[in-house]
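K.L.:
could you look at this predicted model? Sequence included:
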Amino acid sequence: MSISVALIGATGYTGLEVARLLSAHPEADLKIATARSDAGQTIAAVHPSLAGRVDITLEELDPARVAAECDVAMCCLPHGASAETVQQLCAAGIRVIDFSADFRLSSLETYETWYKVKHPWPERVGKTVYGLPEFFADEIATADLVANPGCYPTSAILPLAPLAKAGLIETDDVIVDSKSGVSGAGRSLKLGTLYCETNESIAAYSVGTHRHGPEIEDLVGRIGGSQPQVIFTPHLTPMSRGILSTIYVRPKAGSGEDAVKAITQCWRDCYGEQPFVNVVDHLPATAHVAGTNYVQMSARASGNRVVLLSAIDNLAKGASGAAIQNMNVMFGIDQQLGLN
């Protein structure tokens, strides 16, 4: 099998990571890459690290041509703009993996409240499969549209969802404290992500207002069976890539090491057959997963709570690696192809 891929919005960090991963994928090829302002340039002119590895010229989007020449489109556009483009691509008959938040949430009201826009394709909200193969592989396999997960939510949902489903934690009192590398803010110029603003500094942002908070609650609720209450606080750290989430939960029964053992066993039972989730004994760190599609998770006792620790690469398992994994599932090939 040779899967032909279109990359819609190729100039950002997630587009670069998709192109990099596809360049080494044994059963998929990047055939079309689009960009508005950079159309006509080679992708290596925009992303010099791809020189000698990816030989393709950026072009403006033509949904009909994309659908005629490719098997799947990966859409790396901002929310709102993405939904409109995704609707055109789906109407043209191509399967789509969407990187934006436009189709992740169950509720149209929640989306429009948090994202402050009217949804361009409201009929698909709540009717689009969420792209975590660890829980939704069967639905992803037949989907015409997959909502690629958010980076912070991936780092929180994977540790929390099995515990909520198994009834091991109090879901009305969950605290998620996350640290992200600067690439999570995207490639466009912003004052807060300039070198002099981020170097030798760590800062919280969007406290109580970050849009990934409702996504975490939504998906843990969907998988776990009851709506959780999550306090989510993100932080920007002076590194290029990676997310470390420190999550504080109250076990329902038992405490201390007994609770840690029950949580760890629950994870091992849930993820034993999943290739990218590693339940580890050591404390996870972003360096352990940098450039990979893996998540590392561990638990520790602390008073009457248990501390869950989760590390991912925000550009890989948190974005582009997850999209490759979803593509593999959609086309019935090994999830690990192109990701090892």
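P.N.:
All right, it came through fine.
K.L.:
from here on, contacts and neighbour counts on C-alpha atoms
P.N.:
OK.
K.L.:
and the strands in the protein?
P.N.:
Under the criterion DSSP state E, the chain contains strands at 3-8, 28-34, 72-75, 95-98, 129-130, 145-147, 174-180, 203-204, 230-236, 243-249, 277-279, 295-302, 305-312.
K.L.:
quick one: distance of stretch 151-158 to the chain centre.
P.N.:
7 Å (Cα atoms, centre = their mean, to the nearest Å).
K.L.:
list the contacts of it.
P.N.:
By Cα atoms under 8 Å, 6 or more residues apart in numbering, the surrounding residues in contact with stretch 151-158 are 176, 178, 212-213, 215-216, 219-220, 243-245, 247, 295, 310-312, 314-315, 317-319.
K.L.:
can you redo the strands of the chain as JSON lines with distance to residue 122 and mean neighbour count?
P.N.:
Below are the strands of the chain laid out as JSON lines (distance: least, Cα to Cα, whole Å; neighbours: other Cα atoms under 10 Å):
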{"stretch": "strand 3-8", "distance to residue 122": "21", "mean neighbour count": "23"}
{"stretch": "strand 28-34", "distance to residue 122": "25", "mean neighbour count": "22"}
{"stretch": "strand 72-75", "distance to residue 122": "18", "mean neighbour count": "26"}
{"stretch": "strand 95-98", "distance to residue 122": "15", "mean neighbour count": "26"}
{"stretch": "strand 129-130", "distance to residue 122": "15", "mean neighbour count": "25"}
{"stretch": "strand 145-147", "distance to residue 122": "14", "mean neighbour count": "25"}
{"stretch": "strand 174-180", "distance to residue 122": "29", "mean neighbour count": "22"}
{"stretch": "strand 203-204", "distance to residue 122": "32", "mean neighbour count": "12"}
{"stretch": "strand 230-236", "distance to residue 122": "26", "mean neighbour count": "21"}
{"stretch": "strand 243-249", "distance to residue 122": "31", "mean neighbour count": "25"}
{"stretch": "strand 277-279", "distance to residue 122": "33", "mean neighbour count": "20"}
{"stretch": "strand 295-302", "distance to residue 122": "32", "mean neighbour count": "23"}
{"stretch": "strand 305-312", "distance to residue 122": "31", "mean neighbour count": "25"}
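K.L.:
next up, a second structure to put side by side with the first:
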Amino acid sequence: MTQKTLKAAVLGASGYTGAETVRLLRNHPHVEAVAATGNALAGQKLSSIFPHLGGRGDLDVIKAEDVRWDEIDVAFGCLPHGTSQDLIETLPSNVKIVDLSSDYRFRDPVAYSKAYGREHIAPERTASAIYGLSEHAAESLKGADLVACPGCYPTAILMVLLPLMSPLIIDTDSIIIDAKSGASGAGRGLKEGNLFCEVTEGTHAYGVGTHRHTPEIEQELNLRAGKSDIEVTFTPHLLPMARGEHVTCHLRGDVHDVQAALEAAYANQPFVTVLPLGSPPPDTRHVRGTNDCRIAVYPDRVKGRVIVIGVIDNLVKGSSGQAIQNLNLMMGWDQALGLDVLVPLFP
């Protein structure tokens, strides 16, 4: 039987995650991007905004209301928080949703409003959405109609920490996360802090003690551990590079137990590599442009403490690649479909 090709709309295609979603879908044998929305830039070719997307499959950027929604099977929401739910809640029920914004990540709509400063317009939908950390949600994703893709920092961090939560093998009172991201993680909007002269030749922390991804991370750790009191110390930093995410998690536990738990969790996962103990630390360049995650475990010089490092590409595994991986699982396909052709870009 011939496999039906799904028709996809990419909402917010003029942003980095939207453009990356369009790029990656060109590798997919069963999904075709047929609509690209971007209200502010409607009327342009997508290739005029992103020249690297020229040639085969170039799209006209149109307003969301001009999409022929009766012909669309799946929408990838690549819009900012708030804007995403406002549009998604107007879409017809025949359209499956893979949302890359923060709008459907919180089970508790009150937690969402505290983190993002506005009430959710469809609290029952955010409470029932599937949290799409692909490797940990495969069964829940089957047949789902609304999937919330994790944030890029939570993706890298939860890939490291979730396998240690059940059974619980670390002290949850002393989790410290030092995280670093490339500038694309801040989006494509014109912001003074993202200008070349503001970013290059330096690094700085931001959202210190207040970053909005922290409650998302804590939500998932508590759910997995069956607890309600896990809190983490999370400090993100901006690095002068375009893409990549590096997280260093400082934990209290046994290094061999942590290594064994991670190896067991990801033994059959195509996109996750747990390096052998004693390996050189993973580098963001080792996963650049791919849907891969690399994790390495080290004993700290302080007895009883463990250091775990994880690296991903924030635009692929931390965003658009994971979104496509989620769609594959929703449809009952091989989760690697369309993504297994990606090889790291080096240098």
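P.N.:
Yep, it's here. As the structure is a computational prediction, the values presented were derived from the model and not from experiment.
K.L.:
between the strands of structure 1, which one is nearest to residue 332 of structure 1?
P.N.:
strand 3-8 (11.0 Å; Cα to Cα).
K.L.:
can you show me the helices along structure 1?
P.N.:
13-22, 43-46, 63-69, 81-92, 108-115, 133-142, 151-165, 195-198, 212-224, 256-271, 286-289, 321-330 (DSSP state H).
K.L.:
the second one vs structure 2, average distance?
P.N.:
Read it as helix 43-46 of structure 1. For helix 43-46 of structure 1, the mean deviation from structure 2 after alignment is 0.8 Å (mean Cα distance after the TM-score superposition for structure 1).
K.L.:
whereabouts in structure 2 does that helix align?
P.N.:
Residues 46-49 of structure 2 are where helix 43-46 of structure 1 lands when matched by TM-score structural alignment.
K.L.:
gap between that stretch and the chain center?
P.N.:
Relative to its chain's centre, stretch 46-49 of structure 2 lies at 24 Å (Cα atoms, centre = their mean).
K.L.:
what's the answer for stretch 226-241 of structure 1, then?
P.N.:
Counting by Cα atoms, centre = their mean, stretch 226-241 of structure 1 comes out at 13 Å from the chain centroid.
K.L.:
got a list of contacts for that stretch?
P.N.:
Here stretch 226-241 of structure 1 makes contact (Cα under 8 Å, 6+ apart) with 164, 171-184, 198-208, 210, 213, 216-218, 220-221, 290, 313-315.
K.L.:
ditto for stretch 45-60 of structure 1
P.N.:
The list of residues contacting stretch 45-60 of structure 1 from outside it, by Cα under 8 Å, 6+ apart, reads 10-11, 16, 19-20, 23, 31-36, 38-44.
K.L.:
how about it: buried residues?
P.N.:
Judged by neighbour count (16 or more other Cα atoms under 10 Å), stretch 45-60 of structure 1 contains these buried residues: 46, 47, 50, 54, 57, 58, 59, 60.
K.L.:
how far off centre is that stretch?
P.N.:
24 Å.
K.L.:
and for stretch 64-84 of structure 2?
P.N.:
Put simply, stretch 64-84 of structure 2 sits 18 Å off its chain's centre (Cα atoms, centre = their mean).
K.L.:
quick one: end-to-end length of it, please.
P.N.:
11 Å (Cα to Cα, to the nearest Å).
K.L.:
now do the contacts for the corresponding residue of structure 2 for residue 295 of structure 1.
P.N.:
Using TM-score structural alignment as the criterion, residue 295 of structure 1 maps onto residue 293 of structure 2. Going by Cα under 8 Å, 6+ apart, residue 293 of structure 2 touches 156, 271, 272, 273, 287, 310, 311, 312, 313, 317.
K.L.:
if we can go back for a sec, let's have the helices of structure 1 in TSV, adding distance to residue 300 of structure 1.
P.N.:
Output for the helices of structure 1, formatted as TSV (distance: least, Cα to Cα, whole Å):
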stretch	distance to residue 300 of structure 1
helix 13-22	33
helix 43-46	44
helix 63-69	49
helix 81-92	40
helix 108-115	33
helix 133-142	23
helix 151-165	13
helix 195-198	30
helix 212-224	21
helix 256-271	6
helix 286-289	18
helix 321-330	27
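K.L.:
and those helices: which comes nearest residue 75 of structure 1?
P.N.:
Among the helices of structure 1, helix 81-92 sits nearest to residue 75 of structure 1 (Cα to Cα), with 7.0 Å.
K.L.:
now the angle from the closest one to strand 3-8?
P.N.:
Angle, helix 81-92 of structure 1 to strand 3-8, by axes from the mean of the first three to the mean of the last three Cα atoms, to 10 degrees: 140 degrees.
K.L.:
can you point out the buried residues in helix 81-92 of structure 1?
P.N.:
Under 16+ other Cα under 10 Å, the buried positions of helix 81-92 of structure 1 are 82, 83, 85, 86, 87, 89, 90, 92.
K.L.:
and what of stretch 132-148 of structure 1?
P.N.:
132-133, 135, 137, 139-141, 143-148.
K.L.:
that one: end-to-end distance?
P.N.:
8 Å.
K.L.:
now stretch 121-136 of structure 2
P.N.:
28 Å.
K.L.:
what residues in structure 1 pair up with that stretch?
P.N.:
Residues 120-135 of structure 1 are where stretch 121-136 of structure 2 lands when matched by TM-score structural alignment.
K.L.:
which outside residues touch that stretch?
P.N.:
Residues contacting stretch 120-135 of structure 1 (Cα under 8 Å, 6+ apart): 80, 83-84, 87, 102-108, 136, 139-140, 143, 145-149, 223, 271, 274, 322-323, 325-326, 329.
K.L.:
kindly report the same for stretch 242-252 of structure 1.
P.N.:
By Cα under 8 Å, 6+ apart, stretch 242-252 of structure 1 touches 151-152, 155-156, 167-171, 173-181, 259, 284-287, 289-290, 304-315.
K.L.:
who's in contact with the residue in structure 2 that residue 181 of structure 1 lines up against?
P.N.:
With TM-score structural alignment as the matching criterion, the partner of residue 181 of structure 1 in structure 2 is residue 182. By Cα under 8 Å, 6+ apart, the contact list for residue 182 of structure 2 reads 238, 239, 240, 241, 242, 243, 244, 245, 314.
K.L.:
and those, which of them are buried?
P.N.:
238, 239, 240, 243, 244, 245, 314.
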